[in-house]
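>>> Provided below are the primary sequence and the corresponding predicted coordinates.
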Amino acid sequence: MSRVCELTGKGPMVGNNVSHANNKTKRRYLPNLNDVTLRSEALGRGIKLRITASALRSVDHRGGLDKFLAKAKDVELSDRALKVKKEIAKVQAEA
């Protein structure tokens, strides 16, 4: 399973562990991923996503999954999130 946020595209970063003696060894900084079910008001159902804690705060700040996806760039979204975004746009266009 890939360690990438489905909404923001954040992934692992690379850096150094630095000891007291200033020895440097490579390490990975992993994103804080959580499995969550977000409710889509337009679709009337929950969508399971694997997103970072910061993305979850951003979804809350923007007022829900539908509004977050409306503003999100297609390049950052995963294939599943992009599919949900298109479904929501289609339902909103019909209404």
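That came through fine.

>>> From now on I want contacts and neighbour counts done on CA atoms only, so please keep to that.
Noted.

>>> Tell me which residues of the biggest helix by length in the chain come out buried.
Identified as the longest helix of the chain according to DSSP state H is helix 79-94. Using 16 or more other Cα atoms under 10 Å as the test for burial, helix 79-94 gives 81-82, 84-85, 88-89.

>>> With stretch 49-63 instead?
Applying 16+ other Cα under 10 Å to stretch 49-63 flags 49-53, 55-56, 58-59 as buried.

>>> Second structure for comparison follows:
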Amino acid sequence: MSRRCELTGKGPMTGNNVSHANNKTRRRFLPNLNDTTLRSETLNRGIKLRISASALRSVDHRGGLDNYLLKAKDDTLSANALKIKKEIVKAQSAEA
């Protein structure tokens, strides 16, 4: 399982551990990923995603998963999230 957020595309970054003696060794900074189930109002079901904590706050700020996905750029979304976005757009166009 890759360490990448399905909504924001956030992944591991690299840097240095720096000791008191100023010795530098390489290390990885991993994103804070959580397995969550988000509710889609349009599809009327829960969707399991592996997203970062900051992405979860962004989803809440934008008013839910549907609004977040509709405003998100396609190149940052994972294949799974892109499929869900297309389902939401299709369901909303069928309602109207």
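Thanks, I have the structure now. Source: prediction; values computed, not measured.

>>> May I have the TM-score of the superposed chains?
Between these two chains, after superposing, the TM-score reads 0.99 (TM-score structural alignment, normalised by the length of structure 1); 95 aligned residues with a Cα RMSD of 0.3 Å.

>>> one step back: between the buried residues of stretch 49-63 of structure 1, which is closest to K26 of structure 1?
Distance to K26 of structure 1 across those (Cα to Cα) is lowest for T52, with 23.1 Å.

>>> Skipping adjacent residues, who's closest to that closest one in space?
Nearest residue to T52 of structure 1 in three dimensions, chain neighbours excluded: L33, at 4.3 Å (Cα to Cα, 6 or more residues apart in numbering).

>>> mind checking how far the nearest residue to G15 of structure 1 once chain neighbours are set aside is from G11 of structure 1?
Closest residue to G15 of structure 1 apart from its sequence neighbours, by Cα to Cα, 6+ apart: R27 at 5.5 Å. Relative to G11 of structure 1, R27 of structure 1 is positioned 14 Å away (Cα to Cα, to the nearest Å).

>>> would you list every one of the strands in structure 2?
Taking DSSP state E, the strands of structure 2 run over residues 13-18, 24-29, 33-40, 45-52.

>>> How far away from the center of its chain is the third one?
Read it as strand 33-40 of structure 2. For strand 33-40 of structure 2, the separation from the chain centroid amounts to 9 Å (computed by Cα atoms, centre = their mean, to the nearest Å).

>>> Can you list the buried residues in that strand?
33, 38, 40.

>>> export those residues to JSON lines and tack on distance to N23 of structure 2?
Listed next are those as JSON lines, based on distance: Cα to Cα, whole Å:
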{"residue": "L33", "distance to N23 of structure 2": "30"}
{"residue": "L38", "distance to N23 of structure 2": "44"}
{"residue": "S40", "distance to N23 of structure 2": "49"}
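
>>> quick one: which of those residues is nearest G15 of structure 2?
For those, the minimum distance to G15 of structure 2 (Cα to Cα) is 19.0 Å, reached by L33.
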